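got a structure for you, letters missing:
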């Protein structure tokens, strides 16, 4: 079951969510950015953080590209080692829970559709502000938004993976895209 964002009072409802290890892509939805902006305000209200430290990333931030129906949010912090229980508690107030995901230079939080924690709708990727990972992730988003050929190539890679795999999993999907992503990151250095 997908999470529905919005209500029945005339607001547009978008469907977000993936189960653990599920890989599925859906057509671009112009409401993804509005959802990001709503969540950005929520994050700012509980963390008292400048808006320039909260960015929309991932495929839902790339215009007119199919994507997994999950909103990825980049959160720039001064020191990853100082993400404390207070910050975790404040993010829980708006539905984000720290995941036990081991990633270099990144702490990941997720929002779920309900208390069963089966379907994720949003990720917060906390990284060091304006350091390499921060810069690469924003560059990737901006580069694909500005370069139609690479944007189409990225969409094709994702679709090729799903066509080739009867039982896709998130780690294989991510690995399948890695070479392309690194190629785009390398363009930042020139």
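Thanks, I have it. Everything quoted here is computed from the prediction, not taken from an experiment.

For the rest of this, base every contact and every neighbour count on C-alpha atoms.
Noted.

The spatially most central residue of the chain in helix, strand or coil?
For the chain, residue 72 is the residue whose C-alpha lies nearest the centre (Cα atoms, centre = their mean; 1.5 Å). At residue 72, secondary structure determined by DSSP: H, G, I helix; E, B strand; the rest coil is strand.

Looks like it contacts residue 56 (just checking).
Yes: between residue 72 and residue 56 there is a contact under Cα atoms under 8 Å: 6.2 Å.

Which residue, other than its chain neighbours, is closest to the residue nearest to the centre of the chain?
Distances taken as Cα to Cα, 6 or more residues apart in numbering place residue 123 nearest to residue 72, at 4.9 Å, with adjacent residues excluded.

One more to weigh against that first structure:
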């Protein structure tokens, strides 16, 4: 299997907003899909952020266990495939563009409402959009650790530690 091409660049979120809204409409049209709220998160949601051209969507359901095998099959029919669910409190799916390289252009994070993971997604997104220092620190983290992207497990581990420090360290930021 070929490796996924990874590149980061400064993104203009306006070019991704329409794709985000179109994808939400498609997901809402899935028959018998549990009711949910959604938010555009990640680099494509923030203007001039460094990142990959991957739209990150947070989908929040009342109960994570409402997402059943039938919902997963319906997501599969739309091109989504389960990426992770290792007891982290959320399920993630990627919309695969190229199975040979495992390239994807949309990633869903399905989280249960009012859990710590849900609150952390929302709070970190809020901080990136409203705290210039945290935004710049995260941009610098991406630049400094870009070479780890080819080893995604190592990059994700370092990124999660970085985000956890921010979430635990910013006592002056207001939680929403």
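On my side now, so go ahead. Note that this is a predicted model, so its numbers are computed, not measured.

hang on, the earlier thing: remind me which helix or strand the aligned residue in structure 2 for the residue nearest to residue 72 of structure 1 belongs to.
Counting by TM-score structural alignment, residue 123 of structure 1 corresponds to residue 107 in structure 2. Secondary structure assigned from DSSP states H and E places residue 107 of structure 2 in strand 103-112.

what's the spacing between the counterpart of residue 134 of structure 1 in structure 2 and residue 153 of structure 2?
Counting by TM-score structural alignment, residue 134 of structure 1 corresponds to residue 118 in structure 2. Distance from residue 118 of structure 2 to residue 153 of structure 2, counting by Cα to Cα, to the nearest Å: 22 Å.

for residue 21 of structure 2, same thing?
Taking Cα to Cα, one finds residue 21 of structure 2 at 30 Å from residue 153 of structure 2.

Residue 76 of structure 2 now?
Per Cα to Cα, residue 76 of structure 2 is found 24 Å from residue 153 of structure 2.

Comparing those two, which residue is more hemmed in?
Using other Cα atoms under 10 Å as the criterion, residue 76 of structure 2 and residue 153 rank with residue 76 on top: 16 against 11.

which residue in structure 1 lines up with that one?
Mapped onto structure 1 by TM-score structural alignment, residue 76 of structure 2 lines up with residue 92.

Does that match lie in a helix or a strand, and which?
helix 85-93.

how about the aligned residue in structure 2 for residue 179 of structure 1, secondary structure?
Residue 179 of structure 1 maps onto residue 161 in structure 2, with residues paired by TM-score structural alignment. Classification of residue 161 of structure 2 using three-state DSSP returns helix.
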